[in-house]
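>>> this one's structure only:
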């Protein structure tokens, strides 16, 4: 059994189509078929069933895929560990983050990180499918709302924050020191669309508080939401600390009694090697949310 054959096998597992897998690998279909047969001879059982034009993994194929992916992950870990020994910190760090408000807190962190690791290419990807991207090895780290426990993932909570009501200076509630859940009923709101984690959190909180809020406009950008608030289109409910990034808009963030709470966490695969650059990024992330640390 050769690594090259396992790579062919994994590609076919992903495509489940011999022609497409061969095209992705840059080899002919007969060559791919022959190498898969060699691999099946080595393990002693069929790895795929060919049903007409359809290709499906057998039970043995599913098992081999799991272990083959672990093999390639360990090889990647070894390469990363050896690269760390050079102390050049070259490489590629991929981070998936929740969009919207987290974007504004990451820029200072990225500047400081680049000064320490100038040879490391950093790619920050905005997504609401963070756990899936981490599990599929599309990214090295995920930063977002704390998730349900998953044995495949390491979860590191690093910050918990409340939410506030954001209104323009001329709003009827602008001078309030705090608001109750009932005060939100009847206010026109501009909010994230359904499907965003922040919106899901708020919808669940409203259900718990036995209230319903009126949404008149939805957008996936924190900047546009707060611009709409500034222009008096509506109010919004956002993490309390977000006001730090938008002081110039002259809007008010009013604490909400018993507000929604979100716990932010860093997640990564348990079996993935976390090099010096990744560890430094995680440490800086915690420090950026806890400046006194």
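Cool, got the structure. Because the structure is predicted, anything quoted here is derived from the model rather than measured. Numbers count the residues shown, from 1 in each chain.

>>> alpha carbons only for contacts and neighbour counts from here, please
Fine.

>>> Show me what whichever strand or helix holds residue 285 is in contact with.
Here residue 285 sits within helix 276-289, counting by DSSP states H and E. By Cα atoms under 8 Å, 6 or more residues apart in numbering, the surrounding residues in contact with helix 276-289 are 84, 89, 93, 105-106, 109, 113, 117, 120, 141, 158-159, 266, 293.

>>> try 7 Å this time
Contacts of helix 276-289 from elsewhere in the structure, counted by Cα atoms under 7 Å, 6 or more residues apart in numbering, are 84, 89, 93, 109, 113, 117, 158-159, 293.

>>> this is the other structure I want to compare:
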């Protein structure tokens, strides 16, 4: 039997966790930038090393075996520990070297961050940055377990993750002030004006999935009954903001975005931006564990981002 220390490398564990995320060999291989046979071979090597299957198959669908679930837990803990140790070592290095892992809430438009990263990379080419997208639960999990350094997410006035927890364990840097912005076909509406719920009942919508924060905000006001008279009728959902907006413009459907997204892309949008009365404002913020700013490259990154936002 092969030695497990030659098989269970950080790279192989990363491949294993990526396959769990997609439960699809083809998609996982594309994300990892390798061929499907190479990924399949890597998983088989791990299974051979530990002596038991990690994945089962029911029809065309993969599922984790009990052994796979145990390895998943161990792999997450191990990679978190390794990242933490590497971070601890790099704390004593220069501010212009090292790695930064950023997690972005999947419904947050990250174009502003992308533009900044281009400038930052040109100025600090020896700092490598990885950006990953998560739902809210997974984003907090990765922050809590030190699997990412920074999180970019919506922070509502009343967050499910208690404000005391954010204040006690995390620090926050506000990036943009946000407001739920409805993009409507109604030409009688005045841009940037707030309208009551009654003006939007019975409309067809193209939205983010139910788990996305902006969809939850809208449903809190319009009601969550799908396909009901005067309810929220959502024939199409997308995780991509651009696809959602493009679809709204090519149909008679209404949609919602964050105000900052509209401001960045208003020249490409023909729909009228309006607000919904009674929906609280919120922010797009960078969240990070207390103590992270003591890492020179993180402190440098946040300082440069603040300059970029003020420019």
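Noted; the coordinates are in hand. Predicted, not measured: the structure shown is a model, and the values here were computed from it.

>>> What is the neighbour count of residue 58 of structure 2?
Taking other Cα atoms under 10 Å as the neighbour definition, residue 58 of structure 2 ends up with a count of 7.

>>> Quick check: the aligned residue for residue 206 of structure 2 in structure 1?
Counting by TM-score structural alignment, residue 206 of structure 2 corresponds to residue 190 in structure 1.

>>> Which residue is the nearest non-sequential neighbour of that match?
Here the nearest residue to residue 190 of structure 1 in space, its sequence neighbours aside, is residue 217; by Cα to Cα, 6 or more residues apart in numbering that works out to 4.8 Å.

>>> Residue 241 of structure 1 now?
In this structure, residue 241 of structure 1 finds its nearest non-sequential neighbour in residue 161, 7.8 Å apart by Cα to Cα, 6+ apart.

>>> doesn't residue 262 make contact with the one you found?
Yes - because the distance of 5.7 Å satisfies Cα atoms under 7 Å, residue 161 of structure 1 is recorded as touching residue 262.

>>> buried sites along the helix or strand where residue 67 of structure 2 lies?
Using DSSP H and E, residue 67 of structure 2 sits within helix 66-90. By neighbour count, with 16 or more other Cα atoms under 10 Å as the criterion, the buried positions of helix 66-90 of structure 2 are 68, 71-72, 75-76, 79-80, 83-84, 87, 90.

>>> Which other helices and strands does that helix contact?
In this structure, helix 66-90 of structure 2 makes packing contacts with helix 10-22, judged by 3 or more Cα pairs under 7 Å, 6 or more residues apart in numbering; DSSP states H and E.

>>> In the helix it packs on, which residues are buried?
Taking 16+ other Cα under 10 Å as the neighbour-count basis, helix 10-22 of structure 2 is seen to contain the buried residues 12-20.

>>> what stretch of structure 1 does the next helix-or-strand element following it fall on?
In the C-terminal direction, the helix or strand that comes right after helix 10-22 of structure 2 (DSSP H and E) is helix 25-32. Counting by TM-score structural alignment, helix 25-32 of structure 2 pairs with no residue of structure 1.

>>> Report the distance from helix 25-32 of structure 2 to the chain centre.
Computed by Cα atoms, centre = their mean, to the nearest Å, the separation of helix 25-32 of structure 2 from the middle of its chain amounts to 18 Å.

>>> Give me the angle between that helix and helix 10-22.
Per axes from the mean of the first three to the mean of the last three Cα atoms, to 10 degrees, the angle that helix 25-32 of structure 2 makes with helix 10-22 is 130 degrees.

>>> Just the strands from structure 2, written as ranges.
Listed in chain order, the strands of structure 2 (DSSP state E) span residues 55-58, 61-64, 98-105, 127-134, 150-155, 170-178, 180-184, 194-195, 204-207, 233-237, 255-258, 272-276, 282-289.

>>> Could you export these to TSV, including columns for distance to residue 40 of structure 2?
Shown next, in TSV, are these (distance: least, Cα to Cα, whole Å):
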stretch	distance to residue 40 of structure 2
strand 55-58	11
strand 61-64	13
strand 98-105	27
strand 127-134	23
strand 150-155	32
strand 170-178	39
strand 180-184	43
strand 194-195	53
strand 204-207	36
strand 233-237	32
strand 255-258	39
strand 272-276	48
strand 282-289	36
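
>>> closest to residue 42 of structure 2 out of the ones you listed?
With respect to residue 42 of structure 2, and counting by Cα to Cα, the nearest of the strands of structure 2 is strand 55-58 at 12.9 Å.
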